[in-house]
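Engineer: with the sequence up front, the predicted model follows.
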Amino acid sequence: MNSLSRRTTLGLIASGLAAPAFAQADYPSRPVTVIVPQAAGGANDIIGRLVSEKLSEVMGQRFVVENRAGAGGNLGSQAAARSTPDGYTLLVTISASQAINPALYARTGFDPVKDFAPVSLLGTVPNVLVVNPSFEAKTVADLIRMAKEKPGFYHYASAGNGTLNHLVGEMLKSRAGIDLKHIPYRGIAPALSDVIAGHVPITFANLPAAISQIQAGTVRALGVSTLKRNSFVPDVPTIAETVPGFDAELWIALYAIAGTPQPIIDKLVAGTHRALQAPDIKAKFAQQGAEVVTSTPAELAAKLDADLKVWAEIVKASGARIE
């Protein structure tokens, strides 16, 4: 660099004009906060921690998870949306918060599209349709046939009004043209317990919550909600094999804050994809019933856009609303 260039650069730094470019080149130069808008111990939290640990390794700086639970994920998402868009606050969130809450809540306090910059998908977790072992239906086709023969006769349990497993049930009703009666519980554990006890024949649960009961034979799995079969339960067919196009997966994704400089986004995309290629990540995801999935920012943006439309339609049909 000649003396004129050095003087120009030093002058820009002194005036603050060149500082952002230098900051982007050095990113990350200090610890990065990864907000998880759900409580510790859930699938999103565990996956957020696994990915943050690997990002710390591949990007040479600590990525630290901060749980900010409340209002179905809205509180943590609000906090992230109000952060400085410098790459030092990120959001690991789930489709239930990002794609369903805008239709479900009267006020979320954040805009899932305008407030965030997509980085990459991290993984997917299927929901699984399970029934009491004594229930007559042995397949999804059986259940649909029985429900059409007796509209409104069969009941399904969920973790509560507006939860993903409630809305997956509403999606099946809509796509298959059947009428099932919804019984909301306060969480998936009591819903599963009543299915096991035979008080309610059907529920939709995320795979991590149901897998031990499926393996023990206390519930029987009829179908997973993803377009492809899950490697953790490969013998369980997809609901889409009976109801074409049925797709109600829970996805987990990494977002930066809207306005984050593109060079930082690019570094995060590259770092995330490297982190998810680590040999042990796939096995650790599988322990949570999740599968590793990556995407470009544009692919994640398109997925969110599509899901916002799908779930707005399902929420409206269900009548679910949280003020």
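Structural biologist: Yes, it's here. Numbers count the residues shown, from 1 in each chain.
Engineer: okay, CA-based contacts and neighbour counts for the rest of this
Structural biologist: OK.
Engineer: number of residues surrounding Tyr154?
Structural biologist: When neighbours are defined as other Cα atoms under 10 Å, Tyr154 has 16 of them.
Engineer: surely it and Ala147 touch.
Structural biologist: Yes: if you go by Cα atoms under 8 Å, Tyr154 and Ala147 touch, sitting 6.7 Å apart.
Engineer: got any residues that touch both of the two?
Structural biologist: Common neighbours of Tyr154 and Ala147 (criterion: Cα atoms under 8 Å, 6 or more residues apart in numbering): Leu180.
Engineer: how far away is Ala302 from Phe232?
Structural biologist: Going from Ala302 to Phe232 by Cα to Cα, to the nearest Å gives 27 Å.
Engineer: next: Ala80.
Structural biologist: Computed as Cα to Cα, the Ala80 to Phe232 distance reads 33 Å.
Engineer: who has more neighbours, the two?
Structural biologist: Counted by other Cα under 10 Å, Ala80 and Phe232 do not tie: Ala80 has more neighbours, with 27 against 15.
Engineer: ok, the more buried one to Leu12 distance?
Structural biologist: According to Cα to Cα, Ala80 and Leu12 sit 31 Å apart.
Engineer: got it, and Asn206?
Structural biologist: For Asn206, the distance to Leu12 - Cα to Cα - is 53 Å.
Engineer: and here is the other one:
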Amino acid sequence: MKFFNRLQMSRILPIGGLLILLCYFLQIARADEAFPSKPIKLVVPFAPGGATDVIGRLMAQKLSESLKMAVIVDNKPGAGSVLGTDFTAKAAPDGYTWVMTNGSAITTGPLLRQSMPYKAMDDFAHVFVIGTFPNAFVVRTESPIKSFAEFVAHARSNPGKLNYSSAGIGSAGYLTGEMLKQIGQLNMTHVAYKGTGPATIDLLGGQIDALFDGVPTAITQAKAGKVRLLAVTGAKRISSHPDLPTMNEVLPGVIGEAWFGLSAPAKTPVAILEKMETELMRIVAASDVQTKLIDLGMSPLSLGRKDSTAFIRADTNRWEPIIKTANIKID
């Protein structure tokens, strides 16, 4: 009798376990099919008003229309976008909390900081890269330098005499300057300012020789006759100024761009990730969205889950030797 009971139990237990697993997966499937059943939070780890916030609100608006559910922007600035990104890493992996990820939080940030509260690749499901933000490299209109090739030649023939500025230490422009110096073997000095506003004033006043600035701002200043555009820092020329070369064309390998995407906490159900990826692909492909992003200075990419992960790894690999060689730390 005891043998029979053991035999019976040995058969029942595996079946019971399978039934429990089946119920679990059916429950997940039903939850995914119902997604979204409540408002979604999109964390923007920057203060309201900037280009990142505008893009985040554009994505939230379009997703709300597409999903027939409110997508609410939650600005959580701080620590160079680490604060809001960390908030999302620690959120429930149920598909209802997303973050506007970016290079300073995911790729360059971990290389620049002594420690991070999250693991950039392990604690997130990186679902979509919207696009990249190149900078423009400018001089004042009175400068005798007419092109980026001339700038490089002038820097090489006058080592230690040229200076330049950016949005600040750790910014995409600052890091691109370090890349430019290393790849081009240029001896130049970075002059630190708290933002490109004060730096522009000194550029126009002749205190600094060149500046990495956002493309829209630089174009506005160029149209006003205040600065001369020498190059853009992206991998490709920008559509609004197709005659403006990239730095990469003069010095191969000099590519410096900020990027922005959408990520969810790791372990978010795959079906939800796939649904959001599909929606984002469709949204960013729309002509009105493309126009808006380009007007903001972005080069749209529309990279899905697989390509986003590869892009992020490549971005990390591009910056790691530059940052290590320059021994840059921001905390």
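Structural biologist: Arrived safely. Remember, it's a predicted structure, so these values are computed and weren't measured experimentally.
Engineer: now Gln98 of structure 1: closest residue in space, sequence neighbours ignored.
Structural biologist: Pro112 (5.7 Å; Cα to Cα, 6 or more residues apart in numbering).
Engineer: tell me the counterpart of the one you found in structure 2.
Structural biologist: By TM-score structural alignment, Pro112 of structure 1 lines up with Ala120 in structure 2.
Engineer: again, but for Gln288 of structure 1
Structural biologist: Matched to structure 2 by TM-score structural alignment, Gln288 of structure 1 sits across from Leu296.
Engineer: now swap in Glu53 of structure 1 and tell me
Structural biologist: Residue pairing (TM-score structural alignment): Glu53 of structure 1 is matched to Gln61 of structure 2.
Engineer: where do the helices sit along the stretch 151-300 of structure 1?
Structural biologist: Assigned by DSSP state H, counting those that start in this stretch, the helices in the stretch 151-300 of structure 1 fall at 164-176, 188-197, 207-216, 262-276, 281-286, 297-318.
Engineer: most tightly packed of those helices?
Structural biologist: helix 164-176 (a mean of 22; mean count of other Cα atoms under 10 Å).
Engineer: post-alignment, that one versus structure 2, mean distance?
Structural biologist: Relative to the matching residues in structure 2, helix 164-176 of structure 1 has an average distance of 0.9 Å after the fit, by mean Cα distance after the TM-score superposition for structure 1.
Engineer: just give the nearest non-adjacent residue to the residue nearest the centre of structure 1, would you?
Structural biologist: Nearest to the mean C-alpha position of structure 1, counting by Cα atoms, centre = their mean, stands Ile94 at 2.5 Å. Once flanking residues are discounted, Ile94 of structure 1 sits nearest to Ile252: 4.4 Å by Cα to Cα, 6+ apart.
Engineer: ok, that neighbour to Ile188 of structure 1 distance?
Structural biologist: 19 Å.
Engineer: hmm, back to that, which residues sit in contact with the residue of structure 2 sitting at the aligned position of the residue nearest to Ile94 of structure 1?
Structural biologist: Using TM-score structural alignment, the partner of Ile252 of structure 1 in structure 2 is Phe260. By Cα under 8 Å, 6+ apart, the contact list for Phe260 of structure 2 reads 52, 100-103, 129-132.
Engineer: gap between the residue lying closest to Pro31 of structure 1 once chain neighbours are set aside and Thr33 of structure 1?
Structural biologist: In space, and not counting its chain neighbours, Pro31 of structure 1 is closest to Arg62: 4.7 Å by Cα to Cα, 6+ apart. In this view, Arg62 of structure 1 and Thr33 of structure 1 are 9 Å apart by Cα to Cα.
Engineer: ditto for Lys282 of structure 1
Structural biologist: Distance, Lys282 of structure 1 to Thr33 of structure 1, by Cα to Cα: 24 Å.
Engineer: pull the contacting residues for the residue in structure 2 that Arg220 of structure 1 lines up against.
Structural biologist: By TM-score structural alignment, Arg220 of structure 1 lines up with Arg228 in structure 2. Applying Cα under 8 Å, 6+ apart to Arg228 of structure 2 gives the contacts 138-141, 146, 222.
Engineer: could you point out the longest strand in structure 2?
Structural biologist: Scanning structure 2 for the strand with the most residues, using DSSP state E, yields strand 124-140.
Engineer: and that one, how far out from the chain middle?
Structural biologist: Mean-position distance between strand 124-140 of structure 2 and its chain equals 6 Å (Cα atoms, centre = their mean, to the nearest Å).
Engineer: mind reading off the mean deviation between that strand and structure 1?
Structural biologist: Mean deviation for strand 124-140 of structure 2: 1.1 Å (mean Cα distance after the TM-score superposition for structure 1).
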